[in-house]
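**Student:** predicted coordinates and the sequence they were generated for:
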Amino acid sequence: MSHPLGYYSRTWDINFSQCYANGKLKYSEISNLFQITAGEHAEALDFSFQTMLTFNQAWVMSRMRIELNKLPKLGDQVELTTWIQDFDGARSTRNFTISKDGVTYISGSSYWAVINFKLRKSENLAINTDHVKLFPSHQATAFPVDKLNIFQACETVDSHRVRLSDLDVVRHVNNVKYVDWCLDQLDIEDVLQKPIASIAMNFLRELTYDDIAEIQHQQQENVHFMRIQRTGKVAFAMELTFSK
């Protein structure tokens, strides 16, 4: 049951468009479900996208960590629960779990920033949040969402020109797209058959229409580090760890 001022839950039915060829939920779709449910919770808390739009503001994800025990599959009905761990006016940590029949399949933690999308800079949320209930001691993941070392040596493996289908409502590349671009560089059978234990992501700079992004990769045993950059500046970094 949802409680708008505290924990917020909703049920999702996993459909075919959300799944890989193996019938399991896409890793990028986890981020998408997190985004949508966070947006619904924000609407219940009276700082939805439409409300923030009147102040030229929007929430932008800065970091995310996902820890996986099991992937939901086609036809599964899962419960996604989210809550706000902390909030300081311009930044917020939000947590997630995806469970089925009371068993937690996926845990996530995310770090968000408020930006003025006209000025393209961070600023304090213009909406009062005194009514928001926080859960500072309830962290969903075993490890906190954190900064990655983005200066690792990598090999450029592909490039991508940003198109209309990559953009979201604030006219920059949505985080779901970065995950897909990176996973498309890995061996298909590894992605489909080998379980992934965790995915850590940092969103550092926005990419916009017609930008050309370099996709870079480094592997050390079961850990893949991937980086997307434009003109030498890193826009996105991801560390993906396969289960041993």
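**Tutor:** All right, it came through fine. Predicted, not measured: the structure shown is a model, and the values here were computed from it.

**Student:** drop to CA atoms for contacts and neighbour counts, all remaining ones
**Tutor:** Fine.

**Student:** and the most centrally placed residue in the chain, how far from Gly39?
**Tutor:** Central residue of the chain (C-alpha atoms, centre = their mean): Ser31, 4.1 Å from the mean position. In this structure, Ser31 and Gly39 are 12 Å apart, going by C-alpha to C-alpha, to the nearest Å.

**Student:** checking the residue nearest to the centre of the chain next. Helix, strand or coil?
**Tutor:** Here Ser31 is recorded as helix under DSSP: H, G, I helix; E, B strand; the rest coil.

**Student:** how about the nearest residue to it, chain neighbours excluded?
**Tutor:** With sequence-adjacent residues excluded and distances taken as C-alpha to C-alpha, 6 or more residues apart in numbering, Ser31 is closest to Val176, at 6.2 Å.

**Student:** who touches the one you found in this structure?
**Tutor:** By C-alpha atoms under 8 Å, 6 or more residues apart in numbering, the contact list for Val176 reads 28-29, 31-32.

**Student:** and it, what element?
**Tutor:** helix 175-183 (DSSP states H and E).

**Student:** how about that helix, which residues are buried there?
**Tutor:** Judged by neighbour count (16 or more other C-alpha atoms under 10 Å), helix 175-183 contains these buried residues: 175-179, 181-183.

**Student:** show residues contacting the helix or strand just after it.
**Tutor:** Using DSSP H and E, the helix or strand that directly follows helix 175-183 along the chain is helix 188-193. The contact list for helix 188-193 (C-alpha under 8 Å, 6+ apart) reads 20-22, 183.

**Student:** can you pull the buried residues of helix 188-193?
**Tutor:** Residues of helix 188-193 classed as buried by neighbour count (16+ other C-alpha under 10 Å): Val191.

**Student:** wait, Lys147 touches Phe236, no?
**Tutor:** No. With contacts counted by C-alpha atoms under 8 Å, Lys147 stays clear of Phe236, the gap being 11.3 Å.

**Student:** thinking again about what came up before, turn the buried residues of helix 175-183 into TSV, including distance to Ile84.
**Tutor:** As requested, those are exported to TSV (distance: C-alpha to C-alpha, whole Å):
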residue	distance to Ile84
Asn175	20
Val176	21
Lys177	25
Tyr178	24
Val179	24
Trp181	29
Cys182	28
Leu183	29
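
**Student:** check which helices and strands the helix or strand harbouring Met226 is in contact with.
**Tutor:** Here Met226, judged by DSSP H and E, is contained in strand 223-230. Other helices and strands packing on strand 223-230, by 3 or more C-alpha pairs under 8 Å, 6 or more residues apart in numbering; DSSP states H and E, are strand 212-220, strand 233-242.

**Student:** one more to weigh against that first structure:
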Amino acid sequence: MPTPLIWSEPFAIRSYEVGPDERASVLTLCDLLQEAAGEHARAAGKDGFSLPNGSWATWVLSRLALEVDRRPRLRERLEVETWPADLDGLRATRDFVVTGGDGVRLASATSQWFLIDVERRRPIRLPRSMDGFSVPDKPRALVLEGEPVAPATVEHQATFRVRRSDLDRVGHANNVRFIEWALEALPSDVGLEGVDVLYRAEAVYGDEVASQAGPLVDGERYHRLARVSDDRTLALARTRWTASTESS
């Protein structure tokens, strides 16, 4: 039986995925999105591709945007619905809708991915086997806005060392860790409603990463992650906050 193009993955929020308020963080939601996407690709036989040069290709996230309506509670059962929304030859777009145990939408997200030759660390064109693996007629879960930019001024800053526990199966820092570093530079993450991350370069074990955050203006804040050794931009992000969030 063919794998459905619209995939649903159930989850339950576990005790180690919540904070003091007994609700899952935005980071946990991002982890669940990544897991659902991976399970769909695996079931469809599209989680990796052999290449003529003897190497293999795997998916790398280039952008992720998430808007949160409500963070799920401890032990709440939820469902992540995900589907490939578009293909453009080089990138694949995948959308997500998260619903809670009451059936009400908790979060919406969209993402862009490309394939890299793992050996050469270079992007490749999508293979012909990806043709037709999209649902272009389904309403988009979230529409991307203009790309995040570096903050004009730096209000908060912190540095982090990439640990072994930060690495994924390809050997670079997991994409959710980038979001963690962006938020960890701030005095608080209370009031976070959304995040939009543009990934520019990989971080590997031992890299020192500088997390820079600009001031909160009209409910939004811009972030830059850079490798300290050469000041190369690793990611740019925009976060969205509730109106009551303090700017300090």
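**Tutor:** Done, it's in. Please read all numbers here as calculations on a predicted model, not as lab measurements.

**Student:** what's the TM-score once they're superposed?
**Tutor:** In this superposition the chains share a TM-score of 0.89, using TM-score structural alignment, normalised by the length of the first structure; 236 aligned residues with a C-alpha RMSD of 2.0 Å.

**Student:** next, the angle from the strand holding Met226 of the first structure to strand 212-220.
**Tutor:** 160 degrees (axes from the mean of the first three to the mean of the last three C-alpha atoms, to 10 degrees).

**Student:** what about strand 223-230 of the first structure, distance to the chain center?
**Tutor:** Relative to its parent chain, strand 223-230 of the first structure has a centroid offset of 15 Å by C-alpha atoms, centre = their mean, to the nearest Å.

**Student:** in it, what counts as buried?
**Tutor:** For strand 223-230 of the first structure, the neighbour count (16+ other C-alpha under 10 Å) marks 223-230 as buried.

**Student:** which of the contacts of Val176 of the first structure are retained in the second structure?
**Tutor:** Here is what carries over to the second structure from the contacts of Val176 of the first structure, by both residues aligned by TM-score structural alignment, their matches' C-alpha atoms under 8 Å: 28, 31-32.

**Student:** TSV for those, including distance to Ala213 of the first structure?
**Tutor:** Shown next, in TSV, are those (distance: C-alpha to C-alpha, whole Å):
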residue	distance to Ala213 of the first structure
Ser28	19
Ser31	21
Asn32	21
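
**Student:** quickly name whichever of the residues you listed is closest to Arg10 of the first structure.
**Tutor:** Using C-alpha to C-alpha, Asn32 comes nearest to Arg10 of the first structure of those, at 14.1 Å.

**Student:** what about that closest one, neighbour count?
**Tutor:** Asn32 of the first structure is flanked by 17 other residues according to other C-alpha atoms under 10 Å.

**Student:** list the contacts of it.
**Tutor:** Contacts of Asn32 of the first structure by C-alpha under 8 Å, 6+ apart are Val176.

**Student:** next one: it from Thr93 of the first structure, what distance?
**Tutor:** The gap separating Asn32 of the first structure from Thr93 of the first structure is 17 Å, by C-alpha to C-alpha.

**Student:** what do you get for Gln193 of the first structure?
**Tutor:** Going from Gln193 of the first structure to Thr93 of the first structure by C-alpha to C-alpha gives 32 Å.

**Student:** rewinding a little: mind putting the contacts of Val176 of the first structure into CSV with distance to Ser9 of the first structure?
**Tutor:** Shown next, in CSV, are the contacts of Val176 of the first structure (distance: C-alpha to C-alpha, whole Å):
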residue, distance to Ser9 of the first structure
Ser28, 20
Glu29, 17
Ser31, 16
Asn32, 15
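
**Student:** let me know the closest of the residues you listed to Ser159 of the first structure.
**Tutor:** Comparing the contacts of Val176 of the first structure against Ser159 of the first structure with C-alpha to C-alpha places Ser28 closest, at 18.9 Å.

**Student:** could you list the buried residues of stretch 130-142 of the second structure?
**Tutor:** In terms of neighbour count (16+ other C-alpha under 10 Å), stretch 130-142 of the second structure has its buried residues at 133-135, 140-142.

**Student:** one step back: and the two most separated of the buried residues of helix 175-183 of the first structure?
**Tutor:** Asn175 and Leu183 (12.9 Å).

**Student:** quickly note the distance from the residue nearest to the centre of the first structure to Arg230 of the first structure.
**Tutor:** Ser31 of the first structure is 23 Å from Arg230 of the first structure, by C-alpha to C-alpha.

**Student:** same check, this time on Ser122 of the first structure
**Tutor:** Counting by C-alpha to C-alpha, the separation of Ser122 of the first structure from Arg230 of the first structure is 21 Å.

**Student:** cool, Gly39 of the first structure as well?
**Tutor:** Counting by C-alpha to C-alpha, the gap from Gly39 of the first structure to Arg230 of the first structure is 29 Å.

**Student:** stretch 200-218 of the first structure maps to which residues in the second structure?
**Tutor:** Mapping stretch 200-218 of the first structure onto the second structure (TM-score structural alignment) gives residues 196-214.

**Student:** start to end distance for the matching stretch?
**Tutor:** First-to-last residue span, stretch 196-214 of the second structure, C-alpha to C-alpha: 15 Å.

**Student:** give the buried residues for that stretch.
**Tutor:** Neighbour-count burial for stretch 196-214 of the second structure, counted by 16+ other C-alpha under 10 Å, picks out 196-200, 202-204, 207-214.

**Student:** closest one to Arg240 of the second structure out of those residues, please.
**Tutor:** Arg240 of the second structure lies nearest to Asp196 out of these, by C-alpha to C-alpha, at 8.6 Å.

**Student:** residue contacts, that closest one?
**Tutor:** Applying C-alpha under 8 Å, 6+ apart, we find Asp196 of the second structure in contact with 63-66, 148, 237-239.

**Student:** quick one: the strands in the second structure, in order.
**Tutor:** Using DSSP state E, the strands found in the second structure span residues 7-12, 48-50, 56-68, 77-87, 91-99, 105-117, 122-124, 156-161, 192-199, 208-213, 220-227, 232-241.
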